[in-house]
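Participant: quick one: sequence and predicted model below, then my questions.
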Amino acid sequence: MREIVLDTETTGFDPLSGHRLVEIGCVELLNHLPTGEVFHRYVNPERDMPEEAFKVHGLSATFLADKPLFSDIAQSFLDFIADSTLVIHNAEFDMRFLNAELARIGRPTLPMARAIDTVAMARKRFPGAQANLDALCRRFDIDNTHRTQHGALLDSELLAEVYLQLIGGRQPGLELGTLDRQGASRATPVVRIARPARPHAVLEAEAEAHSAFIAKLKNPIWTRDGAD
């Protein structure tokens, strides 16, 4: 089972108000385990960067000015996600921006049915508790100390760990080891230390008791004709 953990960064909250996507980060999972394959692109939004958005992700209009347009990276993005399920934190937000960008260049949009929303999962599992990514990292003891600002790839990597915990732990299928790019299991070798057999000498009293017991048996099988 292939899934794509996905996150985006944008210039604001609403694509219908002219806000644009500026970064996409994706992490590939096979049978819920990361394969190491990722997709990461910065995108030129063809507009200014509001100060509020810059404070969130630190991506300036100057930094993004020489980055490709969404139309330039759309096909490679679609090829990477293929028909896989998308795992997204607050899926409606990211899907709305992705679909706005796809519609702008005349591409088919992505159905919401493809997305798993980890915010909804967290709120169902922990009613009343905070469901943001930082809070979930703290809950599951996932190190996010290097997350000083939002970043699409970093947040996808953290969300991949959070998602695995939300569905029951790092190895929900009771599979040992990790998976390679083709989905084959790479089992962790178990090192066993051979120990010499311990001697168990029969005491003289035990041998006598055994002989006395055998003598009481009537027609034991080992005394019959043909017995080994």
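Facilitator: Great, that's in hand.

Participant: drop to CA atoms for contacts and neighbour counts, all remaining ones
Facilitator: Will do.

Participant: now the residue nearest to the spatial centre of the chain: how far from residue 27?
Facilitator: By Cα atoms, centre = their mean, the chain has its centre lying nearest to residue 160, at 3.6 Å. Look at residue 160 and residue 27: by Cα to Cα, to the nearest Å, they are 7 Å apart.

Participant: second one coming, line it up with the first:
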Amino acid sequence: MRQIVLDTETTGLNPRTGDRIIEVGCVEIFNRKLTGNNFHRYINPERDSDEAALAVHGLTTEFLSDKPKFHEIAHELREFVQGAEIIIHNAPFDLAFLNHEFERMGLPPFVEHCANVIDTLVHAKELHPGKRNSLDALCDRYGISNAHRKLHGALLDSELLADVYLAMTRGQNTLSMDVEIEASGGGIVLEAGPLGEILVLPAAADELVEHENVLAALDKGVKGECVWRKYSPQG
């Protein structure tokens, strides 16, 4: 499955009052592996950032003045995300800006070019109700270093969110312990490592007595012999 972790920086909080996107960062994940195939663009919003927004991202009007305008990178962005599952932290905020920018160009909304959207903020709140679930808080919770994050940046935040998402959705898919080794051709293959010794601990005498009492109660309940009798060492 192809997934794109996406973040934006903007001139302010509301696209309906004229705020614009000034940075887009995308990190590609394929089958739960970071590919290094990322998309990153600074954008000239043709207006100044609000003071509060500038304090967050630090991208000045002077710095952005020679960058491409959104319509000059929109088709490239659309091709990059086409058909992928999009992962965003607090998705309504970024999607409002992206949809607005696409609609300004007469294009279908941004979300119509993607397979679907995962909001990691919603997911984090389900996993950690009542806890802080900002990106910084999640980095701390999952042991992901964000010491280099002095200001918000779309690509940096996407890279951090990609690590958080993979940690947050990690599960055990096999009983063996797979070890990554580098193949001679430069790729990565999985090699199953040896299983440790399997310890079998027999039930103690008092545990067997208690087990028999439970089965006897079940027999009484069904007025016969319960199905568990054929699995019981006493049966």
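Facilitator: That came through fine. In this text, all values refer to a predicted model and were calculated from it rather than measured experimentally.

Participant: what residues do residue 160 and residue 27 of the first structure have in common as contacts?
Facilitator: Common contact partners of residue 160 of the first structure and residue 27 (Cα atoms under 8 Å, 6 or more residues apart in numbering): 5, 34.

Participant: what range in the first structure matches the helix or strand hosting residue 206 of the second structure?
Facilitator: In this assignment (DSSP states H and E), residue 206 of the second structure forms part of helix 205-222. Using TM-score structural alignment, helix 205-222 of the second structure lines up with nothing in the first structure.

Participant: tell me who's in contact with the alignment partner in the second structure of the residue nearest to the centre of the first structure.
Facilitator: Residue 160 of the first structure maps onto residue 162 in the second structure, with residues paired by TM-score structural alignment. Applying Cα under 8 Å, 6+ apart, we find residue 162 of the second structure in contact with 5, 27, 29.

Participant: what ranges do the strands span in the second structure?
Facilitator: 2-10, 21-30, 33-34, 39-42, 85-88, 116-119, 178-182, 188-192 (DSSP state E).

Participant: what's the mean deviation for the fifth one versus the first structure?
Facilitator: Following superposition, strand 85-88 of the second structure is found to deviate from the first structure by 0.3 Å on average (mean Cα distance after the TM-score superposition for the first structure).

Participant: about what we covered before: roughly how far apart are the match of residue 160 of the first structure and residue 4 of the second structure?
Facilitator: 9 Å.

Participant: any common contacting residues for those two?
Facilitator: 27, 29.

Participant: give the burial count for residue 22 of the first structure, as a bare number.
Facilitator: The number of residues packed near residue 22 of the first structure is 26, by other Cα atoms under 10 Å.

Participant: I misspoke; the intended subject was residue 33 of the second structure.
Facilitator: 13.

Participant: ok, now how distant is it from residue 142 of the second structure?
Facilitator: For residue 33 of the second structure, the distance to residue 142 of the second structure - Cα to Cα - is 17 Å.

Participant: repeat that for residue 94 of the second structure.
Facilitator: 24 Å.

Participant: in stretch 86-100 of the second structure, what's buried?
Facilitator: Neighbour-count burial for stretch 86-100 of the second structure flags 86-91, 94-100 (criterion: 16 or more other Cα atoms under 10 Å).

Participant: can you list contacts of that stretch?
Facilitator: Identification of contacts with stretch 86-100 of the second structure by Cα under 8 Å, 6+ apart yields 3-8, 14-15, 20-21, 108-111, 114-122, 135, 161.

Participant: do the same with stretch 51-61 of the second structure
Facilitator: Under Cα under 8 Å, 6+ apart, the answer for stretch 51-61 of the second structure is 9-12, 44, 47-49, 151-153.

Participant: so what's the aligned residue in the first structure for residue 24 of the second structure closest to, chain neighbours aside?
Facilitator: Correspondence of residue 24 of the second structure to the first structure, assessed by TM-score structural alignment: residue 24. Nearest residue to residue 24 of the first structure, sequence neighbours excluded (Cα to Cα, 6 or more residues apart in numbering): residue 8, at 4.6 Å.

Participant: pretty sure that neighbour is touching residue 154, no?
Facilitator: No - at 10.5 Å, residue 8 of the first structure does not count as touching residue 154 under the criterion of Cα atoms under 8 Å.

Participant: shared neighbours of these two, which are they?
Facilitator: Counting by Cα under 8 Å, 6+ apart, the residues touching both residue 8 of the first structure and residue 154 are residue 25.

Participant: between those two, who's got more neighbours?
Facilitator: residue 8 (26 against 19).

Participant: contact partners for the more buried one?
Facilitator: Contacts for residue 8 of the first structure were tallied using Cα under 8 Å, 6+ apart; they are 21-25, 94, 151-152.

Participant: I am finished for the moment; much appreciated.
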